[in-house]
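In: Pasting a predicted model and its sequence here:
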Amino acid sequence: MSYLKKTAVTLLSSLTVTVVFAFLVSLACQPREADAEESTDTPGTIAPAALQLENAFPGLTFKQPVEFTHAGDGTNRVFVLEQEGRIRVFENNAATKTADTYLDIVGKVASGGEMGLLGLAFHPDFEQNGYFFVNYTKNSPRETVISRFKATAGSNRVDPATETILLKYEQPYANHNGGKVAFGPDGFLYIAAGDGGSGGDPQNNGQNLKTMLGKILRIDVNKTDKGNYGIPADNPFVGNANALPEIYAYGLRNPWRFSFDAETGQLWAGDVGQNKLEEIDIIKKGGNYGWRLKEGQDCYNPANDCNQGQLIEPIHQYVRSEGVSVTGGAVYRGTSLPDLKGKYIYADFATGKVWALSFQGDQKTGNQLLTSEGGPVSAFGEDAKQELYILDHSSGTIKRFVTK
């Protein structure tokens, strides 16, 4: 998860060096240049007065949580990923006081900084086949691994020996690993891959269609023409000898978290910036989002007169005075918070700010600051009723907005 720049150590030296600070610094791992000119496109500051954050499960805490989801199997269970390599499962009830260890692959996972067990997605037919999929990093060699595991019906414990590896790709550096995996409304598995790390994308992976790095990938887990997975026939680069067929969209720096709008199917991603702009993108098939030619709407490499061509601009960006490490969220489609209905909720890991972005189609119409007390938000999650949860990476708590 790339968020801050390495020289955040200097900029934030007054902070106590804690696990959270180490994670926060690692999440960008970039040298900080001179302060950039601020964009006029800055977030608003008006929040719905009736909302406040609460601990959704006061009887539970987790170790560096990075994902919250459900299995879509008709049970009341929810699942939380702990970065070092565990999946925890528990009843979606505020009175819950115990969480079982659903899967433990700590021995397989290289964790720390931006590495770890980073993504979890349940097969659309999980109730019948028991399949779920994870994204994790390993060492020797350093790679991202996309694996399938098989659960036994009704069990709260999965055997790690059921693992089947679908694909792996090299990670040249320890940062910018992406990490999210999710099934789209088309039934295909989408995978977020960062640009490979270091700073400034030194290998230009974002624009290189012969690597999986700096991309959103899309694969068919129900086919085997690539070994343990297949390629959707309408992937944009199928048949192109100069591009990998797994690529769905490219030109991304570190799309740590993405989500599908449950109502429209629109794919949203928060792409962490280099040292100037954080951005929110609506991801389209075959789209080029500009990195490293651009950071947000501004030229990056080259610094001037970059060839913008058919590059897709973000729907929203914000500057360093507002935050330094975007955490992509979700379009709220639940029922308990009518003021947020149809808005894209996202956060900044470093500042604890949480915003609600209003939009029509792929155009922004407004942006509200909901709170500055979110803490280091590593991810947002949704339960089976599409209610939204906020993961605090430091305290290990799962939060939610409620009406006062």
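Out: Nice, I can see it.
In: going forward, measure contacts between C-alpha atoms and count neighbours the same way
Out: Will do.
In: can you give me the strands for the stretch 1-150 of the chain?
Out: Secondary structure of the stretch 1-150 of the chain (DSSP state E, counting those that start in this stretch): strands at 51-55, 65-69, 77-82, 86-91, 100-104, 117-122, 131-138, 143-150.
In: For those, give me CSV that also has mean neighbour count and distance to residue 379.
Out: Output for the strands of the stretch 1-150 of the chain, formatted as CSV (neighbours: other Cα atoms under 10 Å; distance: least, Cα to Cα, whole Å):
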stretch, mean neighbour count, distance to residue 379
strand 51-55, 16, 15
strand 65-69, 27, 6
strand 77-82, 23, 10
strand 86-91, 21, 15
strand 100-104, 17, 20
strand 117-122, 27, 10
strand 131-138, 23, 15
strand 143-150, 21, 19
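In: Output these as TSV; include the columns distance to residue 8.
Out: Shown next, in TSV, are the strands of the stretch 1-150 of the chain (distance: least, Cα to Cα, whole Å):
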stretch	distance to residue 8
strand 51-55	28
strand 65-69	22
strand 77-82	25
strand 86-91	29
strand 100-104	33
strand 117-122	23
strand 131-138	24
strand 143-150	26
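In: Identify whichever of those lies nearest to residue 329.
Out: For the strands of the stretch 1-150 of the chain, distance to residue 329 was read as Cα to Cα. The smallest value, 11.2 Å, belongs to strand 65-69.
In: hmm, who's touching that closest one?
Out: 78-83, 118-121, 378-383, 389, 391-393, 396 (Cα atoms under 8 Å, 6 or more residues apart in numbering).
In: That one: how far from the chain's middle?
Out: 10 Å (Cα atoms, centre = their mean, to the nearest Å).
In: ok, how many other residues are close to residue 256?
Out: Look at residue 256: counted by other Cα atoms under 10 Å, it has 31 neighbours.
In: Next up, a structure to set beside the first:
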Amino acid sequence: MNLHRLNVAWGEGTKTGNNGAAATTGEANWTARVLGSEIWTEVGGAADAEATPSGSASAGTSVGSVVSFTNPGLQEDAQGWVDDPSQNFGWLLRCPDEATSRSVRAFKSREGGVGMATLTIMYTSPPVVIEDPIAERIPLGDQVIELRTIADGMTAPLGVTAPDDGSERMFVHDQDGRVWVVTAAGRSLAPLIDVSDRLVTLGAYDERGLLGFAVHPDFAGHPRVYTYTSEPRAGEADFANGLGEENNHQSVIAEWRMSESDPDRVDPTSRRELLRIDQPQSNHNGGAMHFGPDGFLYVALGDGGAANDTAPGHAEGGNGQDIHGVWGSLLRIDPDGSNAANGQYGIPGDNPFVGTEGIDEIYAYGFRNPFAFGFDRAGGQLYLADVGQGRIEEVDIVHAGRNYGWNIKEGTFWFDRTGNIVSAPVREVPAGLVDPIAEYDHDDGSAVIGGTVYRGAALPGLAGRYVFGDWGSFGSPSGRLFYLSPENEVREFQIGLSARPLGLWLKGIGQDAAGELYLLGSQSLGPAGMTGRMLKVVPAAEPLEITGVITAGLGGQSLEWSGGIGPFALQTKNALTDQLWTDESVTGEPVATATTAGKATGFYRVADLASLPSIPLSASLSGTATRPNPVVTAAGGLGLFSLAGNTLTFSLSYRDLSGVVTGAHIHGPADTSGSAGVLINLEPYSNGEFGTMGSFSGVVVLSDQQRVLLLGGHTYVNIHTPSHPAGEIRGQIVPALMQVELNGGQVGPEPVATAGHGVGTLLLVG
């Protein structure tokens, strides 16, 4: 049977019993004949309908049968009528093979009763692109917190693991391949394990590296740890995608034993590989690993990379929807078992695809890039944050065997596999897709960073809330920190009383053995530099208050204080009329000692540096500061420094030297009265030729020891000339806050009588 689109209006007419008879005016013309295949030759004939059928279907020989037409031409006709209803004259139904006797298809008209033909049309308009899927922005919530730096000097820390051995240690894995031991005393100088030599070469921005780290659930009895690494291709993978050497890299899950002689080190010879997975592209690797309350290891895998889940190495309908591959899935395995195909791990018997179609290791699927997930300690629910593509970031509660939608959906919205959010599905939708419990669009971020349900004690107003965040944007370190309301609405934390920005690229969220929260981030876009830090989420700070002043002897004054977050800068003035405060030291403790030798009077205050993205320092260079002997010279210089983690940014200028520069260095350890060896050579950072005036600027990464010396005021800058090879000008590097005090008396041109006042801290970078 064929359907021909009519180009003129046809009416059914009023004459009855006209089967094969001539039509009357206004009635469909049936004058050709009942038997035969020719189109009408009179009014209402060929000119009224398109000769080429819009749709065709086999009718068969059964009386009363239903014929379905699904041809693209019919869709074009219907869309044309939607666009211009005045041209909607319908279709002409015709059987092209009635050329011989007894092959007639009879259709009764309105008076024919049960024999009347009925045409039912079902049509859905093509999907429309949704440009702004979620118009509302994420509001600021009622949770006010502060952040205290626990450890820094890392590269790109991604996750926190707390072993159950009572040690109160935390293991922080860094994307560059190292795992750090963090305690109340800070970060260890040596890593627990360093697998950087196993990794692919990482770029300034990269989604590969050491992406996951887990400890055995019975760590005290079975001191083993597990790593998820991005490694160069090395032979056939346990889960291969057919691309072979064209794969970008392989994801490798390995087990390691702790050292028997050092509880803070892994035995580097103990590596046992559990499984290896081909990765067609460099991105969308997932990587998070956690042991669940059931004692099994859960491993998150992305869809393989590129965009839209359609690149080489991706299944026809997308890896996320393919249960015959592991990509875009959450795996569940038993490292203590051996019934997997390679014999290196076990497959739990109650995994949802055991004994049925699908990969036995898959626990859930339909994910794009599940970068982070975690279990609620109270109820065991699995919360997973799936990084979206161009529009939607989502949070899911994951259950066994369920399909979470990618790449049919992005969040709760339909996805068209070309990067668009659209108003309707563009492909067949399988039953049972699970929507996220929360989502936001890219007006509020670009990559969701999964977290944890808070079960600690320090923040009672946050109890039972899911805490997560957003990585930020490529343009700046603009990470954000969120939580879910009881109704699963996304809310943003207020950081400090001023609701200041985080100032970092957020890269991970974790918890310690007591359930307290930690943030991981850095001021570098990817795995580069040493600005990575670990921050503890603490209650909003009480105001700073000096609680005690004790004469320490030998020209010192010891101050104690309460409140604030830290680190703190101890500042002094000889007189309140002095324009600037001088910074004595920086400390993380609520106590410090100021030098009072040679001072008849003095004033002290403490500044909280918690809100600063980096610590400012300065050095004023002169000949009188040179040691062991001061130098009489007209030369001088000024250095400005900014320390973020272990990354030191500096800008140093000098003038009026007696000759051209022969050397410039940062020295230490030494106070203002002593001398020390070279720590950092500044000569490679000269801006142009050496002369009697000039500048140095650049960025250097300090060792942990160098950082401690710098913050303690035990380093200095020295510039050397031919006449003064030991140094012509020198300046001690000290913390230097630039602060302003605000009051009505300083208002111009006329002072204002007001009780209002304020203080501002300024940071100059570069």
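Out: Thanks, I have it. Since we're looking at a predicted model, the values are computed, not measured.
In: Next, the TM-score between them, please.
Out: The TM-score (TM-score structural alignment, normalised by the length of the first structure) is 0.85; 361 aligned residues with a Cα RMSD of 1.7 Å.
In: picking up where we left off before, so which of the strands of the stretch 1-150 of the first structure is nearest residue 175 of the first structure?
Out: strand 131-138 (10.5 Å).
In: Which positions in the second structure sit opposite the closest one in the alignment?
Out: Taken onto the second structure by TM-score structural alignment, strand 131-138 of the first structure occupies residues 224-231 there.
In: which residues of the stretch 201-350 of the first structure fall in strands?
Out: So, for the stretch 201-350 of the first structure - with DSSP E, counting those that start in this stretch - the strands run 215-219, 247-250, 257-260, 267-271, 277-283, 294-295, 298-299, 316-319, 326-331, 344-348.
In: what packs against the second one?
Out: Judged by 3 or more Cα pairs under 8 Å, 6 or more residues apart in numbering; DSSP states H and E, strand 247-250 of the first structure is in contact with strand 215-219.
In: how close does the match of strand 131-138 of the first structure sit to the first structure?
Out: Its aligned residues in the first structure lie a mean 0.8 Å from stretch 224-231 of the second structure after superposition (mean Cα distance after the TM-score superposition for the first structure).
In: which residues are in contact with that stretch?
Out: So stretch 224-231 of the second structure is contacted by 198-200, 208-216, 249-258, 287-289 (Cα under 8 Å, 6+ apart).
In: got the contact list for the equivalent of residue 468 of the second structure over in the first structure?
Out: Mapped onto the first structure by TM-score structural alignment, residue 468 of the second structure lines up with residue 346. Each residue near residue 346 of the first structure by Cα under 8 Å, 6+ apart is listed here: 326, 327, 328, 329, 330, 354, 355, 356, 357, 380.
In: ok, those in the second structure, which still hold?
Out: Contacts conserved in the second structure for these, counting by both residues aligned by TM-score structural alignment, their matches' Cα atoms under 8 Å: 326, 327, 328, 329, 330, 354, 355, 356, 380.
In: What strand or helix carries the equivalent of residue 167 of the first structure over in the second structure?
Out: Alignment note (TM-score structural alignment): residue 167 of the first structure maps to residue 275 of the second structure. Using DSSP states H and E, residue 275 of the second structure sits within strand 272-279.
In: Show where whichever helix or strand comes after that strand falls in the first structure, residue numbers please.
Out: Next helix or strand after strand 272-279 of the second structure toward the C-terminus (DSSP H and E): strand 289-291. Mapping strand 289-291 of the second structure onto the first structure (TM-score structural alignment) gives residues 181-183.
In: do stretch 5-25 of the second structure as well
Out: Counting by TM-score structural alignment, stretch 5-25 of the second structure sits on no residues of the first structure.
In: and the strand holding residue 275 of the second structure, which residues are buried?
Out: 274, 275, 276, 277, 278, 279 (16 or more other Cα atoms under 10 Å).
In: Turn these into JSON lines, columns for distance to residue 495 of the second structure.
Out: Formatted as JSON lines, these follow (distance: Cα to Cα, whole Å):
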{"residue": "274", "distance to residue 495 of the second structure": "42"}
{"residue": "275", "distance to residue 495 of the second structure": "42"}
{"residue": "276", "distance to residue 495 of the second structure": "41"}
{"residue": "277", "distance to residue 495 of the second structure": "40"}
{"residue": "278", "distance to residue 495 of the second structure": "41"}
{"residue": "279", "distance to residue 495 of the second structure": "39"}
